[in-house]
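K.L.:
structure for this input, please:
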Amino acid sequence: MPLPFLTADRAFDETADNVPLPFDDRDQWRRPYRPGPWRVAAAALLLLLASYILFASVIIAFAGALPGAVACGAGAALVIAAALRLLRVGTWVSAQGVRRVGFLVTRTVPWAQVVAVRTTQQPVRWLGLPRTVQGQALMLVCQGGETLTAPLLTSHSADFLARGEAFERAADAVEAWAEEGRVTS
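P.N.:
The predicted structure follows:
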């Protein structure tokens, strides 16, 4: 079964002359990096929890308590939806613009409104928790000097913790998409 979210980083690596935008269909939203091991591990643990909840709902259904089985099944469905949403969190790019997908909120900024995309040294959240550490963040500056409150990428997020080279490649890829998007807009 093809897993397209795993091919983004590989496509960037395998280009012969390291073309920043190695994709044929630039209108499709894609993440220019692979999900990190921390994000995948958290989603896997959530799916493991969902399997236990589903097994419990089957046992409850065989015991004859259908309302409890339905409640457990609904809880498992919510856990599965949370795991899938956790895998979608990140920065996505296309010819239309850049999309910052959060767990609950998604914000899309067209390339025409983007003034600059730059990497800065600043305190960043460690694995999305309230604790901050010194790291790198990829910030998006829009017209009028407005900066997105949440950075597009950070070096200590669930995707890039202890993967500095992957952060640099992803930041370069997003900057290349921004440059290409501003030229064509």
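K.L.:
going forward, measure contacts and count neighbours with C-alpha atoms only.
P.N.:
OK.
K.L.:
who does the longest helix along the chain touch, helix- and strand-wise?
P.N.:
Using DSSP state H, we find that the single longest helix of the chain is helix 37-63. If you count contacts as 3 or more Cα pairs under 8 Å, 6 or more residues apart in numbering; DSSP states H and E, helix 37-63 packs onto helix 66-88.
K.L.:
which residue is nearest the centroid of the chain?
P.N.:
For the chain, the residue lying nearest the average C-alpha position, counting by Cα atoms, centre = their mean, turns out to be Gly90 (2.0 Å).
K.L.:
does Met139 belong to a helix or a strand, and which?
P.N.:
strand 132-142 (DSSP states H and E).
K.L.:
which elements pack onto that strand?
P.N.:
Against strand 132-142 (3+ Cα pairs under 8 Å, 6+ apart) you get strand 114-125, strand 153-154.
K.L.:
which helix or strand contains Arg99?
P.N.:
Assigned by DSSP H and E, Arg99 falls within strand 97-101.
K.L.:
relative to the whole chain's centre, how far out is whichever helix or strand comes after that strand?
P.N.:
Downstream of strand 97-101, the next assigned helix or strand under DSSP H and E is strand 106-110. Strand 106-110 has its C-alpha centroid displaced from the chain centroid by 13 Å (Cα atoms, centre = their mean, to the nearest Å).
K.L.:
here is a second sequence; please produce its structure as well for comparison:
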Amino acid sequence: MADNWVRPYQPGSGRWLVIAWEAFALAMLSWATVRQFDLIGHGVRVVACLLAAVWVVGAWRILQLGVYVSADGVLIRGLLRSRVMTWREIASVRLHRATHRLGPWQIESGATVLLDRLDGATVNTELWEKGVDFHSRPTLFRAVYQEIRTRHRTAAEPT
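P.N.:
Predicted structure coming up:
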């Protein structure tokens, strides 16, 4: 598989807001843990270092989240795992309009890009029209979707 993965979009500034929120939440967790267990000295340092390490790893993964493409396939980096698929494994690239039902109301949550595999499985790309990367940039979302479709179509053409 290729080593030249390219993310066909620049991440949104909302990622930094998420990272800052996580830092605040982990600081509050650290404070609550120290208070709850009456930690002092080394205990405070251990809790602080452990949660700081969790934050650093989490922040790095948040910055790396996304869909990357190459001539060989697509790489989907999620928060906990990454997945690589060759273009030959993908039957189609499509948009899915997600809606949620709340009693008698339908609440639309925007479009997501899905990959339909040849084996019948569907893979979520984590590209979401209302997400932190595309919320204020809907034309970029469509452009990224078209880029992925074009790369898939080009890879499927016989040479």
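K.L.:
tm score of chain vs chain?
P.N.:
TM-score of the superposed chains, computed with TM-score structural alignment, normalised by the length of the second structure, equals 0.73; 143 aligned residues with a Cα RMSD of 3.0 Å.
K.L.:
re the thing from before, what's the closest of the helices and strands packed on strand 132-142 of the first structure to Arg85 of the first structure?
P.N.:
Arg85 of the first structure lies closest to strand 153-154 among these, at 17.3 Å (Cα to Cα).
K.L.:
before we move on, the earlier item: for Gln143 of the first structure, find the nearest of the helices and strands packed on strand 132-142 of the first structure.
P.N.:
Distance to Gln143 of the first structure, taken as Cα to Cα, is lowest for strand 114-125 among those, at 5.7 Å.
K.L.:
show me what counts as buried in the closest one.
P.N.:
Val114, Val115, Ala116, Val117, Thr119, Val124, Arg125 (16 or more other Cα atoms under 10 Å).
K.L.:
give the contact list for the residue nearest to His100 of the second structure when sequence neighbours are not counted.
P.N.:
Computed as Cα to Cα, 6 or more residues apart in numbering, the closest residue to His100 of the second structure that is not its neighbour in sequence is Ile107, at 5.1 Å. Ile107 of the second structure sits next to Thr99, His100, Arg101 when contact means Cα atoms under 8 Å, 6 or more residues apart in numbering.
K.L.:
let's go with 10 Å and repeat that
P.N.:
Shown in contact with Ile107 of the second structure (Cα atoms under 10 Å, 6 or more residues apart in numbering): Ala98, Thr99, His100, Arg101.
K.L.:
separation between it and Arg97 of the second structure?
P.N.:
Per Cα to Cα, to the nearest Å, Ile107 of the second structure is found 11 Å from Arg97 of the second structure.
K.L.:
hang on, the residue nearest to the centre of the first structure packs against Leu152?
P.N.:
Yes. Counting by Cα atoms under 10 Å, Leu152 is a contact partner of Gly90 of the first structure at 7.5 Å.
K.L.:
overlap in contacts, these two.
P.N.:
Here Gly90 of the first structure and Leu152 have Arg99, Arg100, Val101 as joint contacts, going by Cα under 10 Å, 6+ apart.
K.L.:
turn those into a markdown table, columns for neighbour count and distance to Phe167 of the first structure.
P.N.:
Below are these laid out as a markdown table (neighbours: other Cα atoms under 10 Å; distance: Cα to Cα, whole Å):
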| residue | neighbour count | distance to Phe167 of the first structure |
| --- | --- | --- |
| Arg99 | 20 | 17 |
| Arg100 | 19 | 16 |
| Val101 | 18 | 17 |
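K.L.:
Ala137 of the first structure: which of those residues is nearest?
P.N.:
Of all these, the one sitting nearest Ala137 of the first structure is Arg100; the distance, using Cα to Cα, is 13.5 Å.
K.L.:
do you know how far the aligned partner of that closest one in the second structure is from Leu65 of the second structure?
P.N.:
Using TM-score structural alignment, the partner of Arg100 of the first structure in the second structure is Ile76. For Ile76 of the second structure, the distance to Leu65 of the second structure equals 8 Å [Cα to Cα].
K.L.:
for Gly41 of the second structure, same thing?
P.N.:
For Gly41 of the second structure, the distance to Leu65 of the second structure (Cα to Cα) stands at 36 Å.
K.L.:
same question, Leu114 of the second structure
P.N.:
Between Leu114 of the second structure and Leu65 of the second structure the computed distance is 16 Å (Cα to Cα).
K.L.:
could the shared contacts of Gly90 and Leu152 of the first structure be laid out in JSON lines, adding distance to Pro110 of the first structure?
P.N.:
Output for those, formatted as JSON lines (distance: Cα to Cα, whole Å):
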{"residue": "Arg99", "distance to Pro110 of the first structure": "9"}
{"residue": "Arg100", "distance to Pro110 of the first structure": "12"}
{"residue": "Val101", "distance to Pro110 of the first structure": "14"}
